[in-house]
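>>> make a model of this:
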Amino acid sequence: MRLLAIVLLWCGVAAAFWQVLGGRAQPLRRTRLLLGTVVEITVYDQRPQRFVEAVESAFDEMARLEALTSFHRTGSDVLRLSRAVGNVELAPETLQILREGLQVSQASGGAFDMTLGRLQKLWGFGSGHPRLPASDEIEAALADSGSGALTVKNGKVIKHSPAWIDLGGIAKGYIIDRAIAVLKQAGVECAAVNAGGDLRLIGRRAAPWRIGIRHPRKPEELLGTLVLSEPLAVVTSGDYERFFEQNGRRYHHLFDPFTGMPARRCQSVTVVSNRAALADALATAVFVLGPERGLALLARYPRTWGLIVAADGSSLVSPGLRERVTWP
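Sure, this is the predicted structure:
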């Protein structure tokens, strides 16, 4: 079984919480297939079963937002936006995702780009049959892309070109944040939402949260373990998630918006921040920018850090994260 990019080390967490509660309660854990992966929600409480309905409501909210933001769902906001030019009416949640994405795009100098839908389709990673396109195909796919293709103003989005929109680099994080909001509204104080390795935690614990980070070249091994005493979001982007090899070269789904080719400066990027949406977008941007420029970008955001594996396999860690990482 493939090790996920981020692994919440449940055994240590559950044992610690069990001790805190005097052995009176097991955590409530539920899973559902969403966002193209297995989503797991775990609630820690002295009476966790009282939050069964809250967990189901969180899953329902995630499903609703997935339907809004998926390019493959008939009637989704993303599909309508991709087919339109000019003013487009969208749901408030979609507007918020676009607004946050454009902010990261600007901060990263375009390294994060939500207008690469044609490029994603061209490479075919979503179809299960990826291929290496010709250079003229890549050039055509990039013709209408770029952060200038979209403007969000006065609660509306203006699309300036026929670019296809792809929210894959931020929507999952935003949807995780919304699930956390549903849990909090229901009174949940300590929980984790894990969507295929993209993770957000709430609640301070007697024992720290321990999150294992997958080694990008050794699938069954951990690169290191994050030890967090505060609730944060943790998201990893890596070149091992969706890729194929041809003539000894690896081609993956994280594209450099300026070349249309897979970004080559990193093997994996793990970002720790307050919100999963921000961590999600920044992980992609840093992967494109590379270690030095990527760490400089992360330093511009409060309580945001990164663990980067460069293309040569070396690891770089934000100063604020170094004391929170343990190595094998």
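>>> from now on I want contacts and neighbour counts done on CA atoms only, so please keep to that.
Noted.
>>> what segments of the stretch 1-150 of the chain are strands?
Using DSSP state E, counting those that start in this stretch, the strands of the stretch 1-150 of the chain run over 6-8, 28-34, 37-43, 86-88, 150-153.
>>> just name the most buried of these.
Among the strands of the stretch 1-150 of the chain, ranked by average contacts under mean count of other Cα atoms under 10 Å, first place goes to strand 6-8 (a mean of 22).
>>> show me how far that one is from its chain's centre.
What separates the centre of strand 6-8 from the centre of its chain is 13 Å, taken as Cα atoms, centre = their mean, to the nearest Å.
>>> what do you get for stretch 200-217?
15 Å.
>>> cool, and stretch 180-193?
With Cα atoms, centre = their mean, you get 19 Å for stretch 180-193.
>>> start and end of that stretch, how far apart?
Stretch 180-193 has its terminal residues 7 Å apart, counting by Cα to Cα, to the nearest Å.
>>> buried residues of it, list them for me.
Residues of stretch 180-193 classed as buried: Ile180, Val182, Leu183, Lys184, Ala186, Val188, Cys190, Ala191, Ala192, Val193 (neighbour count, 16 or more other Cα atoms under 10 Å).
>>> just the residues contacting it, thanks.
Defining contact as Cα atoms under 8 Å, 6 or more residues apart in numbering, one finds that stretch 180-193 is touched by 39-45, 51, 54-55, 57-58, 61, 176, 179, 199-204.
>>> are any of those buried, and which?
Among the contacts of stretch 180-193, those scoring as buried are 39-45, 51, 54-55, 57-58, 61, 176, 179, 199-202 (criterion: 16+ other Cα under 10 Å).
>>> now for the longest helix anywhere in the chain, which elements pack on it?
Using DSSP state H, we find that the single longest helix of the chain is helix 52-69. Judged by 3 or more Cα pairs under 8 Å, 6 or more residues apart in numbering; DSSP states H and E, helix 52-69 is in contact with strand 28-34, helix 77-83, helix 92-107, helix 171-185.
>>> the inter-axis angle of that helix versus strand 28-34?
Taking axes from the mean of the first three to the mean of the last three Cα atoms, to 10 degrees, one finds helix 52-69 and strand 28-34 inclined to each other by 20 degrees.
>>> sequence B follows; please return its structure for comparison with A:
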Amino acid sequence: MKALQLGLASVALALPGPSQSISDSQGLFISHLENILGTSFDLKIIAHSYAVARQTEKTILSEIERLNAILSSYLPTGEFNRWWDSTEQAIPVSNDLWAVLNEFSIWQQKTNGTINAAAEAVNRLWKQAAEAQTLPTETERLAVVEAVNQPHWTLDPIHQTATRLSQTPLRLHTFAKSYILDRAAEVAMKHPEVDAVVLNIGGDLVIKGNWTETVAIANPKTDAENATPLAWLTAQNKAVATSGNYRRGVQVDNQWYSHIVDPRTGMPAQEVISATVIHSDATTAGALATAFNVLTPDESVKLAATFPGTDYLIVTKEGKSIASPDWNRSSTPPTANNSVKTAQILSLSSNKDKNWNQNQELIISFELSQFDGRYHRPFVGVWIEDENHVPVRQLAIWYNKPRWLPELRSWYAMQRNIGLDVASIASATRSAGSYSLVWDGKDDKGQFVKQGKYTINIEAAREHGTYQLIRQEMDFNGEPKNQTLNGSTEIATAALEYRDKGTK
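Next up, the predicted model:
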């Protein structure tokens, strides 16, 4: 690439993917944002100039904001809530609100009632159960089921009006996110100097244009950003949607219950823990991914067969994977020559040292601070040092402009080499700013280190702005332990959990 090269980024160094070539007339712009539709937002734009890419980013964010003001149930003055305040009146609604309401009506029939905007009432019942730490009674559950499974609106396509029929709480999030992603990508692609875009909101992706995106499918058994993926795939002009129970839900009497519920029974979905769907239409991918968490795998396979061009990967709570017949057509393993190279590789193991217990891991969890009116994520570096402060393992380096990497002062002082291949991560939706990484006890060369004391470093910085470094020593001697770290400007909270693998 020539001087046209735009901002390049590495999302998590343990997740390299096959390279995507860029011509001399193109550049790759990458942006990371938080609290967009209540979650994280990763954006890639392949454009002819940096100015075009930045303007396209603004266009995308503007379209997301416009649609959110129409469809969100969290905005009291938004169009959805204004319509909801009406009672049995035929209210003229916008094209976007009418389209999403209509999609719900269509998909409720297609999925035998598993897609229902009134599922919000079931979610509220289980949130109340979590607060009281008491399971809902059968009477309460059946009452909610009755309230959910009734008509909630009628639509008049001739006059484009919607009439509210019930008092049952509604939310349009099942379709709203996919719908917004698709419309924002379409708006971006109207610019003649934009060749492709990749939008990833909380783990759901839309890829449009002349670009093949490498996607890592998150393993539902671990929440770490840099954990080994369940699968790899490549996609062009497709949507990739993932729904699962491993990031959001409620705890009642030491039992975890998914936020994905079955509107027909009033019970949380428990048999499937993750479903990823690939389709050319974002709404179809999003709807099927949600439905596949509620339906039995056999029912999901039959439903998918009615939508040509659908690929899927379903994971049950027992860990069984069910893939579509053509799944291998999209899936692709990472190649050896894409591995990330690092400097100062040092293996600390010797014959007389006691090595790291291979059945243990360190989970590093942290939450980035949220600021009104500020959406771009700071640069973040996370790495492990030995007792002599020699770096032994780099876990993540998140950035989008190489020229500003010196702002990560401690990380930059190590003069680490970085990989520039970036894979998107398809996963269940996370809360905005909440991340976790895993250290498996290996050094950058892939060898287990010896047991002993190591320092965890979490560094965050903005371009000529705020700066924060958290350093915490921990003794990895085989005895599980937890530690909470003090937060500050950019990193609000952080925690370390040294544990046996498989612990939740």
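>>> circling back: let me have the buried residues of stretch 180-193 of structure 1 in JSON lines, adding distance to Ala163 of structure 1 as columns.
Formatted as JSON lines, the buried residues of stretch 180-193 of structure 1 follow (distance: Cα to Cα, whole Å):
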{"residue": "Ile180", "distance to Ala163 of structure 1": "32"}
{"residue": "Val182", "distance to Ala163 of structure 1": "33"}
{"residue": "Leu183", "distance to Ala163 of structure 1": "36"}
{"residue": "Lys184", "distance to Ala163 of structure 1": "37"}
{"residue": "Ala186", "distance to Ala163 of structure 1": "39"}
{"residue": "Val188", "distance to Ala163 of structure 1": "41"}
{"residue": "Cys190", "distance to Ala163 of structure 1": "41"}
{"residue": "Ala191", "distance to Ala163 of structure 1": "38"}
{"residue": "Ala192", "distance to Ala163 of structure 1": "36"}
{"residue": "Val193", "distance to Ala163 of structure 1": "32"}
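>>> which among those gets closest to Arg250 of structure 1?
Val193 (31.0 Å; Cα to Cα).
>>> chain neighbours aside, what residue packs nearest to that closest one?
Distances taken as Cα to Cα, 6 or more residues apart in numbering put Ile41 closest to Val193 of structure 1, at 4.6 Å, once the chain neighbours are dropped.
>>> how far away is the one you found from Trp327 of structure 1?
Ile41 of structure 1 is 27 Å from Trp327 of structure 1, where distance means Cα to Cα.
>>> then Leu119 of structure 1?
Distance, Leu119 of structure 1 to Trp327 of structure 1, by Cα to Cα: 37 Å.
>>> mind checking which of these two has more residues around it?
Neighbour tally, Leu119 of structure 1 and Trp327, criterion other Cα atoms under 10 Å: the higher count belongs to Leu119, 26 against 9.
>>> ok, Ile211 of structure 1 touching Leu226?
Yes: taking contacts as Cα atoms under 8 Å, Ile211 of structure 1 lies within contact range of Leu226: 5.0 Å.
>>> was I right to think Gln267 of structure 1 contacts Gly238?
Yes: shown here, Gln267 of structure 1 and Gly238 form a contact pair, counting by Cα under 8 Å, at 5.7 Å.
>>> find the residues that touch each one of the two.
What both Gln267 of structure 1 and Gly238 touch, as defined by Cα under 8 Å, 6+ apart, is the set Pro216, Phe287.
>>> so what corresponds to Phe80 of structure 2 in structure 1?
Aligned against structure 1 by TM-score structural alignment, Phe80 of structure 2 finds its counterpart in Val78.
>>> show me what His267 of structure 2 aligns to in structure 1.
In this structure residue 267 of structure 2 is Met, not His. Looks like Met267 of structure 2 aligns to Met261 there (TM-score structural alignment).
>>> residues near its match, how many?
Applying other Cα under 10 Å, I find that Met261 of structure 1 has 19 neighbouring residues.
>>> which residues touch Gly260 of structure 1?
Applying Cα under 8 Å, 6+ apart, the residues contacting Gly260 of structure 1 are Leu119, Ile138, Glu139, Leu142.
>>> contacting residues for the last one?
This means Leu142 of structure 1. Taking Cα under 8 Å, 6+ apart, one finds Leu116, Arg118, Leu119, Pro257, Gly260 in contact with Leu142 of structure 1.
>>> mind checking which of these are in helices?
Per DSSP H, the contacts of Leu142 of structure 1 map to helices at Arg118, Leu119.
>>> tabulate the contacts of Leu142 of structure 1 (TSV), appending distance to Arg242 of structure 1.
Output for the contacts of Leu142 of structure 1, formatted as TSV (distance: Cα to Cα, whole Å):
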residue	distance to Arg242 of structure 1
Leu116	16
Arg118	17
Leu119	15
Pro257	17
Gly260	16
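>>> of the contacts of Leu142 of structure 1, which are reproduced in structure 2?
Of the contacts of Leu142 of structure 1, the contacts whose aligned counterparts also meet in structure 2 (both residues aligned by TM-score structural alignment, their matches' Cα atoms under 8 Å) are Leu119, Pro257, Gly260.
>>> specify which member of those is nearest to Ala84 of structure 1.
For the kept ones among the contacts of Leu142 of structure 1, the nearest to Ala84 of structure 1 is Leu119 (17.6 Å; Cα to Cα).
>>> and that closest one? What does it align with in structure 2?
With TM-score structural alignment as the criterion, Leu119 of structure 1 matches Val122.
>>> for that match, give its distance to Gly203 of structure 2.
To Gly203 of structure 2, Val122 of structure 2 is 24 Å away according to Cα to Cα.
>>> go on, Ala216 of structure 2?
For Ala216 of structure 2 relative to Gly203 of structure 2 (Cα to Cα), the value is 10 Å.
>>> find residues that contact each of the two.
With contacts taken as Cα under 8 Å, 6+ apart, Ala216 of structure 2 and Gly203 have Ile425, Ala426 as neighbours in common.
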